[in-house]
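Asks: Let me see the structure of the following:
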Amino acid sequence: MTETTRYETDWLTIPDLVELLDEPLGRVRRLIDEDYLVGSRRDGVFKVPAVFLAAGRPLPALRGTIIVLHDAGFDPDETIDWLLTPEQTIGVAPIEALRAGRKSEVRRVAATLA
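Replies: The predicted model follows:
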């Protein structure tokens, strides 16, 4: 793999998510608790990569992929890192492939990581 640069993304705080998703705080927390989104502490503040949203909603293909990675033993930081780092077998960062509609391919690769 010649390209190891992580996928560039902005990071959103919980208040950012409340505003962008136009949802109450409790609903935003449930989206995270139920694996529709994944985030971690960055610079001491819980944040979610902005690239995990599409059209003002969590990316539809993201939840199942997060669940596969959690089942493989990935913690939230490892999940985010894997999604944002180019994967040789996919040819791009997994999040880029998910955004392009290649969820089966991404999940197949993620399932081999257990």
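
Asks: Only C-alpha atoms from now on, for both contacts and neighbour counts.
Replies: Will do.

Asks: residues in contact with stretch 50-69?
Replies: Stretch 50-69 is contacted by residues 9-12, 20-21, 35-38, 79, 95, 98-99, 101, 103, 106-107, 110-111, 113 when judged by C-alpha atoms under 8 Å, 6 or more residues apart in numbering.

Asks: What residues sit buried inside that stretch?
Replies: By 16 or more other C-alpha atoms under 10 Å, the buried positions in stretch 50-69 come out as 50-53, 58-63, 65-69.

Asks: before we move on, what about stretch 35-43?
Replies: In stretch 35-43, counting by 16+ other C-alpha under 10 Å, buried: 35-40.

Asks: Next, the structure of the following sequence, for comparison with the previous one:
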Amino acid sequence: MTDSVPTASDVPAREWLTLPAVAELLDITISKVHQMIREGALIAVRRDGIRMVPAELVANRTVLKHLPGIVTVLRDSGYNDEEALRWLFTPDDTLPGTPAVALGGDLATEVKRRAQALGF
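Replies: Just a heads-up that it's a prediction; the model follows:
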């Protein structure tokens, strides 16, 4: 990822973490966080000029299990990282809250299916 990371002023995440905070939470180096972002294992966007990650994507000191696959599918469907986050955090009445919330539960497969359908 380059410095032209999109902004996330309208992504409705509840809490945001700086990249150093993510590194500390996951007990990894900041370089590893940057690598995870480049490889699509994590999404970071700019908020007020600082690259940040929605805290909901980092649960129990790990990245949500299915997030890397969803990021890949969304990017393959033409979504940039801001659009992907917007999709992940848009409330959906057929899911328990948002796709991001559902990824952490029993509906992860359904979220993947819906993300795959976006490309068609």
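
Asks: So after superposing, what's the score?
Replies: With the length set by TM-score structural alignment, normalised by the length of the first structure, the two chains reach a TM-score of 0.87; 109 aligned residues with a C-alpha RMSD of 1.6 Å.

Asks: Inside helices: which ones of the contacts of stretch 50-69 of the first structure?
Replies: The helices, defined by DSSP state H, take in 20-21, 79, 95, 98-99, 103, 106-107, 110-111 from the contacts of stretch 50-69 of the first structure.

Asks: from the buried residues of stretch 50-69 of the first structure, which two are the most distant?
Replies: Across the buried residues of stretch 50-69 of the first structure, the longest distance by C-alpha to C-alpha is 20.6 Å; it joins Ala50 and Val68.

Asks: For the strand ranked longest in the first structure, which outside residues touch it?
Replies: As assigned by DSSP state E, the longest strand anywhere in the first structure is strand 45-49. For strand 45-49 of the first structure, the surrounding residues in contact (C-alpha under 8 Å, 6+ apart) are 9-14, 37-41.

Asks: what ranges do the strands span in the second structure?
Replies: Using DSSP E, strands in the second structure cover 16-18, 45-47, 50-54, 58-59, 62-63.

Asks: against the first structure, where does the last one fall?
Replies: Translated: strand 62-63 of the second structure. Strand 62-63 of the second structure corresponds to residues 57-58 in the first structure, going by TM-score structural alignment.

Asks: For the matching stretch, give me the average deviation versus the second structure.
Replies: In the superposition with the second structure, the average deviation recorded for stretch 57-58 of the first structure is 0.8 Å (mean C-alpha distance after the TM-score superposition for the first structure).

Asks: roughly how far out does that stretch sit from the chain middle?
Replies: Stretch 57-58 of the first structure sits 11 Å away from the centroid of its parent chain (C-alpha atoms, centre = their mean, to the nearest Å).

Asks: hang on, the earlier thing: would you mind giving me the PyMOL syntax to select the buried ones in the contacts of stretch 50-69 of the first structure?
Replies: Buried subset of these, written as a PyMOL selection, criterion 16+ other C-alpha under 10 Å:
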select buried, resi 11+12+21+35+36+37+38+79+95+98+99+103+106+107+110
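
Asks: buried set for the longest strand of the first structure?
Replies: For strand 45-49 of the first structure, the neighbour count (16+ other C-alpha under 10 Å) marks 47-49 as buried.

Asks: counterpart of Leu113 of the first structure in the second structure?
Replies: Going residue by residue (TM-score structural alignment), Leu113 of the first structure aligns to Leu118.

Asks: need the contact list for the closest residue to that match other than its chain neighbours.
Replies: Nearest residue to Leu118 of the second structure in three dimensions, chain neighbours excluded: Ser77, at 6.4 Å (C-alpha to C-alpha, 6 or more residues apart in numbering). Counting by C-alpha under 8 Å, 6+ apart, Ser77 of the second structure makes contact with 116, 118-119.
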